[in-house]
Structures are given as C-alpha cells and as structure tokens.
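> test case, fold it:
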Amino acid sequence: MGQIRQLGLFATLKPRELRVIDDLLQERRYLKNEIIFDEGEEGQTLYIVLSGRVLICRQGDPGTGRIAEVPAGALFGELALLDGAPRAAQARADEDCVLASLSRADFKNLIETNAVIASKIAFQLAWELGQKLREGFLAMDRRPL
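Reported below is the predicted structural model:
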C-alpha cells in the first residue's frame, strides 16, 4: 500500500512509521453501489479511498440525502476512531473502489504501543476534521435564508 505516503493523514510519518501503519491497514474492494456502512451502524473504522469514489448520504431524505462525495486520496468515517458512536450517514461505493481501513481497536492499540505515531496521526486527524467543519460552516453561510 505505497499510496499511503501521499495521504495527508500520514504526511508527517517517517518511512519506518509508515511501515507500522501499513501493517495495520486493511485493504478491500467494493463494487459500485455496494454499501460500506449504514446510517445508525456502530462506528468502529476510519476509511481511506485509495481508488474510486464513495458517496455519503442520509437515509429517508429523498433528493436531499446526498451529503458528500469522497474522492480517491480522501478519508471518511474518522469520528469512529474517536468516539465509536453510531454512523450519522450511509457510505456507498459511487463506483468500483478500493478502500483502506483502520479500526478503532488498532488505533487504540497504537496509542498504547507507539504514542509518537498515534499522536502524529491524531494531530492530522484533528486538522482534517477542522477543515471539514470550516467547509461546512462556509457552505451554511452561502445558503439563502
């Protein structure tokens, strides 16, 4: 999984640290329209889109359910690493895609066994979440009242 070097989440990691992460990541292929997780499901995993595109949408909201499209190189489900709360939306493969995943259990174990790597990832994760919040607030500002 040499692609992880280019991902922002792992941008500050050294080659040795990247190998540790590479051993933790699970790679899986999804077919177009295959559900990755459902809204309300317990969140236990962060996903990274290695190829393809993922659609994030809310159920029972016809026409307005689409929340985001996640392109290759981006991540989603990151709150699962922090809180394990139920998923706020459904994730579905918008086209055939390959995802890498990091489980909450593996991340917690990483915190205990290699705090330096875990703290670098946590810092980048906080930055990514901040960016998403900022983008969400900007989108709200542009909506008509």
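> can we go C-alpha only for contacts and neighbour counts from here?
Will do.
> Glu39 is in contact with Gly65, correct?
No - using CA atoms under 8 Å, Gly65 makes no contact with Glu39, being 11.4 Å away.
> what residues are shared contacts of those two?
By CA atoms under 8 Å, 6 or more residues apart in numbering, Gly65 and Glu39 have these common neighbours: Arg58, Gln59.
> name the helices or strands packed onto the longest helix along the chain?
Secondary structure assigned by DSSP state H gives helix 115-142 as the longest helix of the chain. Using 3 or more CA pairs under 8 Å, 6 or more residues apart in numbering; DSSP states H and E as the contact test, the elements touching helix 115-142 are helix 104-113.
> any idea how far the residue nearest in space to the middle of the chain is from Leu7?
The residue lying closest to the centre of the chain (CA atoms, centre = their mean) is Phe76, at 2.4 Å. For Phe76, the distance to Leu7 (CA to CA, to the nearest Å) stands at 13 Å.
> likewise Arg28?
17 Å.
> what segments of the protein are helices?
For the chain, helices defined by DSSP H occupy the ranges 15-24, 79-82, 104-113, 115-142.
> kindly reformat these as JSON lines containing mean neighbour count.
Formatted as JSON lines, the helices of the chain follow (neighbours: other CA atoms under 10 Å):
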{"stretch": "helix 15-24", "mean neighbour count": "15"}
{"stretch": "helix 79-82", "mean neighbour count": "20"}
{"stretch": "helix 104-113", "mean neighbour count": "15"}
{"stretch": "helix 115-142", "mean neighbour count": "14"}
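> one more to line up against the first:
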Amino acid sequence: MAKNAIELLKDVPLFSSFSEKHLQAVVRTAKEMEFPPGTAIVREGDRSKVGFFLILDGQVEVRKGTKVLSRLGAGQFFGEMAVLDGQPRSADVVAVTPTKCLVLASWDIKALITTYPDIALELISELTRRLRQTSMALSE
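Prediction:
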C-alpha cells in the first residue's frame, strides 16, 4: 500500500505540500479498506469515528435519498464534514465499482490539521466547492 498511497497523496491538493516523511506518517496512520460494488461505505445519520476516506481506486456515489449528488473517484475524498463538526453523516456514500480507500480516524485528521494548518484551508476550499455543487443538484 505505502508507495501507491504516497504517490496518490502527492496529487491530492490536501496533501500536496507535505514532505515525503510526512506523507509516510499519514500512510502509516491510515488503514486501507476495500468495498465491493453496492456497499454503503457511510450512511446518512451515522456517527462513526472513522472519519476521512481517500479513494485509492474505484468510484463512489454520494447520495441523499434517491438523488445522486456526485460521483467521486481515485484521488478524491469524502467524510471530512463529520470529522470537522462531529455531526452525523450528511449523505450516503456507496461504492459503484470495487473501491479501495485509505481511511483515517477523525482524531488522526484533527492531529494533521493541528500540525499542518494549511490542510484546513484546502478542506474549506473543497467544502465550499461541494456545497455549491450540492445546492445546484438539489435545486434541479
């Protein structure tokens, strides 16, 4: 896992400014998980402590009820909202192909934000983009 995950992390804006040493620390902290198609990785309303998912391979759909809000693939992530605000999951995320994720617990992400404050700016930027996208999807 380590080399593939580190190379992918380098291309993710959230982690692109990290040194090789820090990327290795992230990968050592994280766990790799695989999900077959049709698996609900997170469910709306859940309060899981497993917070942040970086997609290494595969594709997922973010769903609110029967509405598909977005599709995410390799290099993209989800679960950051529950990490940041401690609230229940705001949507379902379902694997649509065999999907492999690098998973970080909420306390690990909070420690990363404390150590690397720039990661918070990247999270804010991504959350803003997703909020706009969701608003547009729900208004259609």
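> would you pull the TM-score for this pair?
The TM-score (TM-score structural alignment, normalised by the length of structure 2) is 0.83; 134 aligned residues with a CA RMSD of 2.1 Å.
> hang on, the earlier thing: what's the residue nearest to the centre of structure 1 in contact with, if anything?
Leu46, Tyr47, Ile48, Val70.
> now structure 2: which of those match?
Mapping the contacts of Phe76 of structure 1 onto structure 2 (both residues aligned by TM-score structural alignment, their matches' CA atoms under 8 Å) leaves Leu46, Tyr47, Ile48 still in contact.
> name the nearest of these relative to Arg19 of structure 1.
Closest approach to Arg19 of structure 1 among the kept ones among the contacts of Phe76 of structure 1 (CA to CA): Ile48, at 16.4 Å.
> leaving out sequence neighbours, find the closest residue to the aligned residue in structure 2 for the closest one.
Using TM-score structural alignment, the partner of Ile48 of structure 1 in structure 2 is Leu54. Closest residue to Leu54 of structure 2 in three dimensions, ignoring its sequence neighbours and counting by CA to CA, 6 or more residues apart in numbering: Phe77, at 4.3 Å.
> ok, now how distant is the one you found from Pro98 of structure 2?
In terms of CA to CA, Phe77 of structure 2 sits 16 Å off from Pro98 of structure 2.
> who has more neighbours out of these two?
Legend: neighbour count by other CA atoms under 10 Å for Phe77 of structure 2 and Pro98, higher for Phe77 (20 against 15).
> trace the more buried one over to structure 1, please.
Looks like Phe77 of structure 2 aligns to Leu75 there (TM-score structural alignment).
> check contacts around that match.
Residues near Leu75 of structure 1 by CA under 8 Å, 6+ apart: Leu46, Tyr47, Ile48, Val49.
> compare those residues with structure 2 and list the overlap.
The contacts of Leu75 of structure 1 retained in structure 2, by both residues aligned by TM-score structural alignment, their matches' CA under 8 Å: Leu46, Tyr47, Ile48, Val49.
> most neighbours of all these, which one?
Neighbour-wise, the kept ones among the contacts of Leu75 of structure 1 (other CA under 10 Å) top out at Ile48, 25 neighbours.
> that one is in contact with Ala100, isn't it?
Yes - using CA under 8 Å, Ile48 of structure 1 makes contact with Ala100 at a distance of 5.1 Å.
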